[in-house]
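Participant: Here is a sequence together with a model predicted from it:
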Amino acid sequence: MLQDVAVHPADTPTPDPLDPSAMRAQYRAEGLTEAELAPSPYDQFARWFKEAATSGLHEPNAMVVSTADAAGRPSSRTVLLKRFDEHGFVFFTNYGSRKGRDLAQNPYVSLLFPWHPLARQVIVTGTAARIGRDETAAYFRTRPHGSQLGAWASDQSTPVASRAELERAYDDLAARYPEGEQVPAPPHWGGVRVVAQTVEFWQGRENRLHDRLRYEREGAGEGWSVVRLAP
């Protein structure tokens, strides 16, 4: 005969703090409704970006950029957004880097802004293209001197023999272009603009019933429709 066994609190296993399956977070109660949305995803992004920036969130312009090569093999990395408007989202990179090579073969890209402290995400899908050299040069001049030299010193995504080799390349450039001297923008480095086809605004809600509202471009025009997605 089976007998009932009393389970005492002391007999209950203590959750492993390093076990991902035991990690739980309850998201915010306030949500996102269709009536609250701005007319365009870029306007709505501006609203959320301002809230992220003023909340004290570290690097609110940090985004995960996902690309795929000609064979469809994906790769992702964190990149800093440097500009956005109704024409798209702009970041800068070495065109010879892995993401630069991917985009030359396959222009489809995804951007993810993971604003975890606000229980928010913004997910952009679209196509990428290089911006003009004048735009690139204008931005390059605003970068700190050291970052300008770094763009020349680093052959991004290629193997390097040692840290010392990288630092030697930087030191050689620092001697050639001392502080205060104008550094030209590298021809292999520049901006990429992502023109959105869809932009999803994800707001975490209680009981995992999140709000997901996605703008979708209507045909080849400038209009947008909005669809609510199940969480």
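Facilitator: Good, I have the coordinates.

Participant: rest of the way, CA atoms for contacts and neighbours
Facilitator: Will do.

Participant: Check the burial of Glu181 by counting its neighbours.
Facilitator: Other residues within reach of Glu181, judged by other Cα atoms under 10 Å, total 10.

Participant: Okay, it and Ala138: tell me how far apart.
Facilitator: Spatial separation of Glu181 from Ala138 under the definition Cα to Cα, to the nearest Å is 16 Å.

Participant: can you check Ser147 too?
Facilitator: With distances taken as Cα to Cα, Ser147 is found 14 Å from Ala138.

Participant: next one: Val109
Facilitator: When distance is defined by Cα to Cα, Val109 is 25 Å away from Ala138.

Participant: another structure for you, compare them:
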Amino acid sequence: MSTDTAAPTDFTLADEPYALFQAWMKDAEASEPNDPNAMAVATVDESGLPNVRMVLLKGYDPHGFVFYTNYESQKGREILSAGKAALLFHWKSLRRQIRIRGPVEAVSAEEADAYYASRPRDSRIGAWASRQSRPLESRVALEKAVAEYALKYAIGEVPRPPHWSGFRVKPATIEFWQDRPFRLHDRVVFTRAADGAWEKSRLYP
């Protein structure tokens, strides 16, 4: 794809990161063929070894960036243990990426309930059936668990499992990256100061 279609706006003049993130997400929603809200989530295990995987962003505002998961999964356990994570958005069609790092907090039960209720019924059943990240003896075992919970919750609402909820990454830094010719890319990083204000700086590519 020609870089002309992804010519950068002068994002280096932005004073704060959230409006800029919203603008770039809007561009991604118009250009990315699949899951513009997909992001890599990086965590670290007890030995200090990093892990990374793709999840979907489900909400964002000046308080942080929200996604949902099984708290008993590997990423859930690592986030609960370390209390911090890093995110990466990469939009190939726009030749842009955003990196976010910071502490993590659990979303409220009310937030988790509201999002869980918005999911397709089969996905809610799956949240009960999947012992995420743990050994699975066969595909048949998973399908059997799905069938059992589908029968259990055949009538009425499917409640949210106690181990299924959301995390909010509260950014300490947000870096915006835009591809430029000859690898002379534009990089702007916002760092949250002790008083909560954002400090902006440019980085060498």
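Facilitator: Noted; the coordinates are in hand. Since the structure is predicted, the reported quantities are computational estimates derived from the model, not experimental observations.

Participant: neighbours of Ser73 of structure 2, just the number please.
Facilitator: Should you count by other Cα under 10 Å, Ser73 of structure 2 turns out to have 17 residues around it.

Participant: how about the aligned partner of it in structure 1, what does it touch?
Facilitator: Pairing criterion TM-score structural alignment: the partner of Ser73 of structure 2 within structure 1 is identified as Ser97. By Cα atoms under 8 Å, 6 or more residues apart in numbering, the contact list for Ser97 of structure 1 reads 155-158.

Participant: got a winner among the residues you listed for most neighbours?
Facilitator: When the contacts of Ser97 of structure 1 are compared by neighbour count (other Cα under 10 Å), Gln156 ends up highest, at 18 neighbours.

Participant: Leaving out chain neighbours, which residue sits closest to that residue?
Facilitator: Excluding its sequence neighbours, the residue lying closest to Gln156 of structure 1 (Cα to Cα, 6 or more residues apart in numbering) is Ser97, at 5.1 Å.

Participant: ok, now Gln26 of structure 1?
Facilitator: Once flanking residues are discounted, Gln26 of structure 1 sits nearest to Glu206: 6.0 Å by Cα to Cα, 6+ apart.

Participant: so what corresponds to that neighbour in structure 2?
Facilitator: If you follow Glu206 of structure 1 across to structure 2 using TM-score structural alignment, you land on Pro181.

Participant: hmm, which of the contacts of Ser97 of structure 1 are common to structure 2?
Facilitator: For both residues aligned by TM-score structural alignment, their matches' Cα atoms under 8 Å, a contact is called conserved when the aligned residues also meet in structure 2; among the contacts of Ser97 of structure 1 this holds for 155-158.

Participant: Can you classify the residue minimising distance to the centre of structure 1 by secondary structure?
Facilitator: For structure 1, the residue nearest the mean C-alpha position is Met63 (1.4 Å; Cα atoms, centre = their mean). When the structure is reduced to helix, strand and coil (DSSP: H, G, I helix; E, B strand; the rest coil), Met63 of structure 1 reads as strand.

Participant: separation between it and Leu111 of structure 1?
Facilitator: The value you get for Met63 of structure 1 to Leu111 of structure 1, if Cα to Cα is used, is 6 Å.

Participant: what does Ala29 of structure 1 give?
Facilitator: For Ala29 of structure 1, the distance to Leu111 of structure 1 equals 26 Å [Cα to Cα].
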